[in-house]
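In: Model the following, please.
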Amino acid sequence: MKTIVLIRHAKSSWDHDVSDLNRPLSKRGFTDANLVSKAFKSYGFSPDAIYSSPANRAITTCSIFMENLNFSKDLLTIDHKIYDFGGNQVRRFLKSLNEGLQKVVIFGHNHAFTSLVNSFGDLDIDNLPTSGLVMIDFNVNHWQDIGQGETKLYLKPKDFK
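Out: Alright, predicted model coming up:
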């Protein structure tokens, strides 16, 4: 059994004259990431590894989740392949994960994550919102074999406001 948790970065701020990679979170982004991460804590999920896009907004969202869930910083790897908006790079990344890993969390971007949620999971969504979280289980032993899985959890900020 393999499990992925896809988390779209929290709402970013457009109030700063910075590159896309350096865009920070907005106040709402901090609030929403805290809401979803604290709700996710009740599920007792324990990942084997955590991956994030190098984008500031993704790393900051990841940090909020890791702190609220008491995840060890040793689990985190920043990977440029996750800075993907279409989904093919992230799909290849997932299929190449170390076989010793069973449960992974990935922080990244749309439209890649909505596309992956819809192609991997059995729940069809129009748009994974910022700070949205989806957990998908795959009844396979090898990451290269992940395909159609079962959506086990879908959390979004508006569920907790």
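In: rest of the way, CA atoms for contacts and neighbours
Out: Fine.
In: so Leu153 is in which element?
Out: Using DSSP states H and E, Leu153 sits within strand 150-155.
In: in the protein, which spans are helices?
Out: 27-41, 56-69, 88-95, 112-120 (DSSP state H).
In: what packs against the longest one?
Out: In terms of contact count using 3 or more Cα pairs under 8 Å, 6 or more residues apart in numbering; DSSP states H and E, helix 27-41 is assigned the packing partners helix 56-69.
In: Another sequence for comparison is provided below:
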Amino acid sequence: MKKLILVRHSQAEIDNKTTDFERNLTEYGKQTADLIAKKIVKKLVSTELIISSPANRAKQTAEIFAKEQNYPIEKIIENNILYSGFTTIDLLNMLSKIDNNHNCIMIISHNPDLSTITNNFLNGDFVNFKPSTTAGVEFNVNDWKKVKAREGKLFLFEQV
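Out: Have a look, this model is predicted:
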């Protein structure tokens, strides 16, 4: 069984003085990310690999989730593909390169891509990602290369 935890970054500041890429989390965003991360840990969901968009707000969200899981922050992997305009095929290609020793991975990214991709993985469920939304999708496979669209099952959904 392979599990994918998909997280939309938490609430970010609106700042016309910085680029979209440089936007940071608001205090409320930090609090909600921490709240959701704690809920995930209470449900005994821990990840073996965290991959994040390199944008500040996504990295900050990833660090909050990592801290709650005692996952070393320096082991968070940044992947540029997760910043903007990525597709289900892009994510499937990325997953196909994941070591199969990892059974549960976390992806921290942005909307609308995250909602679209998550819904493409599910067979019937529909989710909409507000900031800090976390969805867990499980696949009845033992190899990341065998993960396919429409074959996932929603096993976790948390929103603020």
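In: could I get the helices of the first structure as TSV with mean neighbour count and distance to Leu153 of the first structure?
Out: Listed next are the helices of the first structure as TSV, based on neighbours: other Cα atoms under 10 Å; distance: least, Cα to Cα, whole Å:
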stretch	mean neighbour count	distance to Leu153 of the first structure
helix 27-41	19	9
helix 56-69	22	16
helix 88-95	17	19
helix 112-120	21	11
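In: got a list of contacts for stretch 89-102 of the second structure?
Out: The contact list for stretch 89-102 of the second structure, computed with Cα atoms under 8 Å, 6 or more residues apart in numbering, reads 48-49, 81, 142-148.
In: about what we covered before: can you give me the stretch of the second structure that the strand holding Leu153 of the first structure aligns onto?
Out: Counting by TM-score structural alignment, strand 150-155 of the first structure pairs with residues 153-158 of the second structure.
In: how big's the offset between that stretch and the first structure?
Out: After superposition onto the first structure, stretch 153-158 of the second structure sits on average 0.4 Å from its aligned residues (mean Cα distance after the TM-score superposition for the first structure).
In: which residues touch the residue positioned nearest the centre of the first structure?
Out: With distances taken as Cα atoms, centre = their mean, Ile7 lies nearest the centre of the first structure, 2.3 Å away. For Ile7 of the first structure, the contact set (Cα under 8 Å, 6+ apart) comprises 105-108, 113, 131-134.
In: please redo it, this time with the cut-off set to 6 Å
Out: Residues near Ile7 of the first structure by Cα atoms under 6 Å, 6 or more residues apart in numbering: 107, 132-133.
In: Just put these in a markdown table and tack on distance to Gly44 of the first structure and neighbour count.
Out: A markdown table is the format used below for the contacts of Ile7 of the first structure (distance: Cα to Cα, whole Å; neighbours: other Cα atoms under 10 Å):
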| residue | distance to Gly44 of the first structure | neighbour count |
| --- | --- | --- |
| Phe107 | 18 | 29 |
| Gly132 | 18 | 23 |
| Leu133 | 15 | 26 |
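In: and the helices of the first structure as TSV, adding distance to Lys152 of the first structure?
Out: TSV is the format used below for these (distance: least, Cα to Cα, whole Å):
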stretch	distance to Lys152 of the first structure
helix 27-41	12
helix 56-69	19
helix 88-95	18
helix 112-120	11
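In: Which one of those lies nearest to Lys156 of the first structure?
Out: Across the helices of the first structure, Lys156 of the first structure has its closest neighbour in helix 27-41 (6.6 Å, Cα to Cα).
In: angle of that closest one against helix 56-69?
Out: Between helix 27-41 of the first structure and helix 56-69, the angle comes out at 40 degrees (axes from the mean of the first three to the mean of the last three Cα atoms, to 10 degrees).
In: Mean deviation, helix 27-41 of the first structure versus the second structure?
Out: Following superposition, helix 27-41 of the first structure is found to deviate from the second structure by 1.3 Å on average (mean Cα distance after the TM-score superposition for the first structure).
In: who touches that helix?
Out: With contact meaning Cα under 6 Å, 6+ apart, helix 27-41 of the first structure is reached by 10-11, 65, 69, 131, 157.
In: Pull the most distant pair out of those.
Out: Across the contacts of helix 27-41 of the first structure, the longest distance by Cα to Cα is 19.7 Å; it joins Lys11 and Leu69.
In: picking up where we left off before, and the residue nearest to the centre of the first structure? What does it align with in the second structure?
Out: In the second structure, Ile7 of the first structure lands on Val7 (TM-score structural alignment).
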